[in-house]
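In: I would like to see how this sequence folds:
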Amino acid sequence: MATTSTEVPGPAGTPLLGSMHDLKQDSLGTFLRSRSEHGDVVRFTAGPPGLRAVVYGVFSAAGAQQVLATESANFRKDNAFYQEVRESFGNGLLTSQDEDYLRQRRLVQPLFTRRRVDGYADAVAVEVAAVLASWRDSGRTSVDVLDEMTVLALRAVARILFGTDVAEAVEVVERCFPALGDYVLRRGYSPVKLPRNWPTPGNRRAAAVHEELYAVCDRIIAERRASGADSGAQDLLTLLAEAESAEDGSFDASELREQVLVFLLAGHETTATSLGFALHLLGRHPEEQKRAQEEVDRVLAGRTPTAADLDALPYLTQVLKEAMRLFPAAPVIGRRAVESTVIDGHTIPAGADVIVAPWVTHRHPDHWPDPERFDPDRFTPEAEADRPRYAWFPFGGGPRACIGQHFSMLESVIALAMILQEYGFEAIDTEVPLSSAITLRAEGPARCTLIPRSG
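Out: Next up is the predicted model:
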């Protein structure tokens, strides 16, 4: 039986700043190293005396399940980082809480049933076909797969949200999201936060980006509502605008905008990361790539995949799941404890900031032998049945699990199948430097040579 200790171990860091330098320079490496040296619950301190932050890292599968699922009511999205995301991107499904969240979830849930999501497959295929055509027409011999999949995923989610109103929204999001994400990150980790309305250069740049992003969403929403139900549009924005119930009412214009921004943010970055790294990993592992292509050729025989093909492409799904294990789009998930609780034998005090980290748990040696090795066979049904539920949680878990996880898998499998039908890949950059922002971020290129399969 585990004993309870009030002393949670952790790195000492420096007397003046604790672990602040290590966390700023390489938070993912620091978390991974700390689990190895100190165990599954680790206490981090960062910042100068008087402004020092304390964060508890929970790295076991059982601990992640406790934070996200079994005791989720005790771990809220009340930390400084989520507040910054909330103020920049709105109070949508990603950041809302309590009755706001429950109301939003009830209104949105019918739009994300498996049957409804499967209907988005054609829109995904249109955007994948456009990417493949651009590669063919340009005669390119290599691509940065992360950059290319980011554009693909953004265009796909924008098409599903806005129908044909894709180009302007994509251009604005491509330019604005990174700048606003950097601003959120800087403020989220800063021990001293100047008010947003102070006219500092950083605040003024962020305000301009924020205004432009809101303006394009508001314009599209207003035009769609003005066209009315008679337009016949069945994109997600129209369905969101029409979502209504006797209990929850409907979304007003500002609420619609906030949902749209969350879907654009979460809906493209997760899929782009999974797809980009799946291609890069296949480009480094020719045997696994050959096996994936053989499955695609056997099942599809050259035709465009549909939602009905997903179950017939199990190895492709395993490739994507292994890519999400090694490169989870949300590598760190934050919460704040309401009351004191015991996790893995250690007491987490009331009010403490807590993180769970797919980046670390997905590499936990108790569940993943040789954890850095790429092995899609870790995700056969038999292998998955033998592991704890929260040994792998790229979509979060519990009542706040990502509502779009089936959409992400549908889009990823369809895109990967279509791409592997036409091209093989050979990695040029064998290692990709990474950092953790709102999502996992590549700090260098992930280039692959394109090898046309036809002719």
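
In: from here on, contacts and neighbour counts on C-alpha atoms
Out: OK.

In: do a quick rundown of the strands in this protein.
Out: Secondary structure of the chain (DSSP state E): strands located at 41-46, 53-58, 75-76, 142-144, 244-245, 249-250, 333-337, 341-343, 346-348, 353-356, 423-427, 434-436, 440-442, 447-452.

In: same for the third one, what does it pack against?
Out: Pointing back at strand 75-76 there. Here strand 75-76 touches strand 333-337, going by 3 or more C-alpha pairs under 8 Å, 6 or more residues apart in numbering; DSSP states H and E.

In: one more, please, to line up against the first structure:
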Amino acid sequence: MTLTTRSGPAIPGPRGVPFLGSMFDLRRSTLDTFARARRDHGDLVRFTAGPPGLRSVFYGVFSPEGSQRILASEAANFRKDHPFYEEVRQSFGNGLLTSQDDDYLRQRRIVRPLFTKRRVDGYASAVAADAQAVAERWRTPPGGTVDLVGEMNRLALRTVSRILFGTDVEAAVATVHRCFPVINSYVVRRGFSPRNPPRHWPTPANRRAAAATAELHSVCDRIVAGRQTAGALEDGADLLSLLTRAGNAADGGLDATEIRDQVLVFLLAGHETTATSLAFTLHLLARHPEEQVLVREEIDAVLGDREPEAADLERLPRLTMALKEAMRLYPAAPVVSRRGVAATEIGGHRIPDGADVIVSPWVTHRHPGLWEDPERFDPRRFTPEREAARHRYAWFPFGGGPRACIGQHFSMLESVLAAAVLLRSYELTAVDREVPLTAGITLQAAGPARVRLRGVG
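Out: Next up is the predicted model:
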């Protein structure tokens, strides 16, 4: 039976356990809990978690229409005031991912020229070179087997670090590889806890995170300071050199702290998301050899023995479809949170002002009303005709609206070109059929995705 309140019909949701609601389910598996709630209660779900006095209430919006309203058409009513984003802000700074209002608009105007298609296409040779180095190293792996999770993480981190820092890549890669996991787990734990000890209290978790953050900031600050004082780098083409010179008459430029904040966001968003997309694209093709054969035939026909270039992104539609299908099944940003500042009606229900709201590509990408046999890997879902027939927010791995990911063209370029280099060199056979997952700041594999290699060509 549906109850009715003065503000309209009550929003349904799971009861969970007495006094604690869905707290244990959300801790055990956030993504499974959201998917099950949509199945049992519909496209708008009310969640409660935690004991009385510390209880959090939030709403899950799982329809493409609702997601569009929150991210795009009514984006001004849904802000990044959520506690999760505050924790990200405290650790990674006030860059494009976390800034709001005038700060965000100013930063985006300054940074946008660095991410034009023409500018990003200029990084294609760096992407291809780093992928080719991985292909060469794979010629002698132990037992002929590699773990795609670790391999793609290292590849994506090295590529984005080289594009960001140029010749300073080695120090940045080592520090990020060591510090990011510590900071990520800390941010996620605090971002979804009803109460947290102040960051300055000397708890073991606070001290570990503070040390990792200080080390990461120190490396970035040192490299930024060097760029700002080195006149010889006036013509540098890496992103950090461009950031130090970016600006306009109306907005000015970025100071050292603002540059560091942008760099940290680019490191976070530019390597973890692409690594996830690449690893699962290759793993899914390893599990579906018939699709892998078709993709490799396309790569061979288009590339032959030459290095891939930016224009090949348009010439490799079958590989691009496989990547998009992998991003449907394993979206790197599986959950997006907002806080409402005005009451909003969605799906015939009223979400109150001040409410915490999530949209979930993970859930919407598996919605059986939008996708036939949604758990099946089928790249043909992304033919131009089928894409055009779907709602814009049936597939939104890069978010949408005014806060859509500024680096989505770079992510697609890197993923397609790197996958093309590796698949041209190797036939992949899956060793691990399933890969356990965890939802942190981004989607993370909680176990290996091993494949066996056989050289081709």
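
In: TM value for the aligned chains?
Out: Scored against TM-score structural alignment, normalised by the length of structure 1, the superposed chains reach a TM-score of 0.98; 452 aligned residues with a C-alpha RMSD of 1.1 Å.

In: on that earlier part again, could you dump the strands of structure 1 to a markdown table with distance to Val157 of structure 1 and mean neighbour count?
Out: As requested, the strands of structure 1 are exported to a markdown table (distance: least, C-alpha to C-alpha, whole Å; neighbours: other C-alpha atoms under 10 Å):
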| stretch | distance to Val157 of structure 1 | mean neighbour count |
| --- | --- | --- |
| strand 41-46 | 37 | 22 |
| strand 53-58 | 33 | 22 |
| strand 75-76 | 28 | 21 |
| strand 142-144 | 20 | 17 |
| strand 244-245 | 23 | 13 |
| strand 249-250 | 22 | 14 |
| strand 333-337 | 23 | 22 |
| strand 341-343 | 38 | 16 |
| strand 346-348 | 39 | 20 |
| strand 353-356 | 28 | 24 |
| strand 423-427 | 23 | 21 |
| strand 434-436 | 23 | 17 |
| strand 440-442 | 19 | 18 |
| strand 447-452 | 24 | 19 |
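
In: which residues in the stretch 151-300 of structure 1 form helices?
Out: 167-189, 201-227, 236-242, 253-284, 286-300 (DSSP state H, counting those that start in this stretch).

In: and the ones you listed, which is most packed in?
Out: Across the helices of the stretch 151-300 of structure 1, averaging neighbours per residue (mean count of other C-alpha atoms under 10 Å) puts helix 253-284 on top, at a mean of 23.

In: so which of the strands of structure 1 is nearest Arg325 of structure 1?
Out: The closest of the strands of structure 1 to Arg325 of structure 1 is strand 440-442. By C-alpha to C-alpha, the value is 12.4 Å.

In: mean deviation of the closest one from structure 2?
Out: Following the fit onto structure 2, the mean deviation recorded for strand 440-442 of structure 1 is 0.9 Å by mean C-alpha distance after the TM-score superposition for structure 1.

In: that older thread, out of the strands of structure 1, flag the one nearest Ala129 of structure 1.
Out: Ala129 of structure 1 lies closest, by C-alpha to C-alpha, to one member of those: strand 423-427, at 12.6 Å.

In: who are the packing partners of that closest one?
Out: On a contact count with 3+ C-alpha pairs under 8 Å, 6+ apart, strand 423-427 of structure 1 meets helix 253-284, strand 447-452.

In: could you dump these to JSON lines with distance to Gly202 of structure 1?
Out: Shown next, in JSON lines, are these (distance: least, C-alpha to C-alpha, whole Å):
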{"stretch": "helix 253-284", "distance to Gly202 of structure 1": "21"}
{"stretch": "strand 447-452", "distance to Gly202 of structure 1": "32"}
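
In: can you tell me which of those is nearest to Gly13 of structure 1?
Out: Minimum separation from Gly13 of structure 1 across these (C-alpha to C-alpha) falls at helix 253-284, 31.6 Å.

In: that closest one against structure 2, how far on average?
Out: Mean deviation of helix 253-284 of structure 1 from its aligned counterpart in structure 2 after superposition (mean C-alpha distance after the TM-score superposition for structure 1): 0.4 Å.

In: in structure 2, what stretch matches that helix?
Out: Aligning helix 253-284 of structure 1 against structure 2 (TM-score structural alignment) gives residues 256-287.

In: nearest spatial neighbour of Gly351 of structure 1, chain-adjacent residues omitted?
Out: Leaving aside its chain neighbours, Gly351 of structure 1 sits nearest to Ala337 (5.1 Å; criterion: C-alpha to C-alpha, 6 or more residues apart in numbering).

In: counterpart of that neighbour over in structure 2?
Out: Aligned by TM-score structural alignment, Ala337 of structure 1 pairs with Gly340 of structure 2.

In: try Leu410 of structure 1
Out: Leu410 of structure 1 maps onto Leu413 in structure 2, by TM-score structural alignment.
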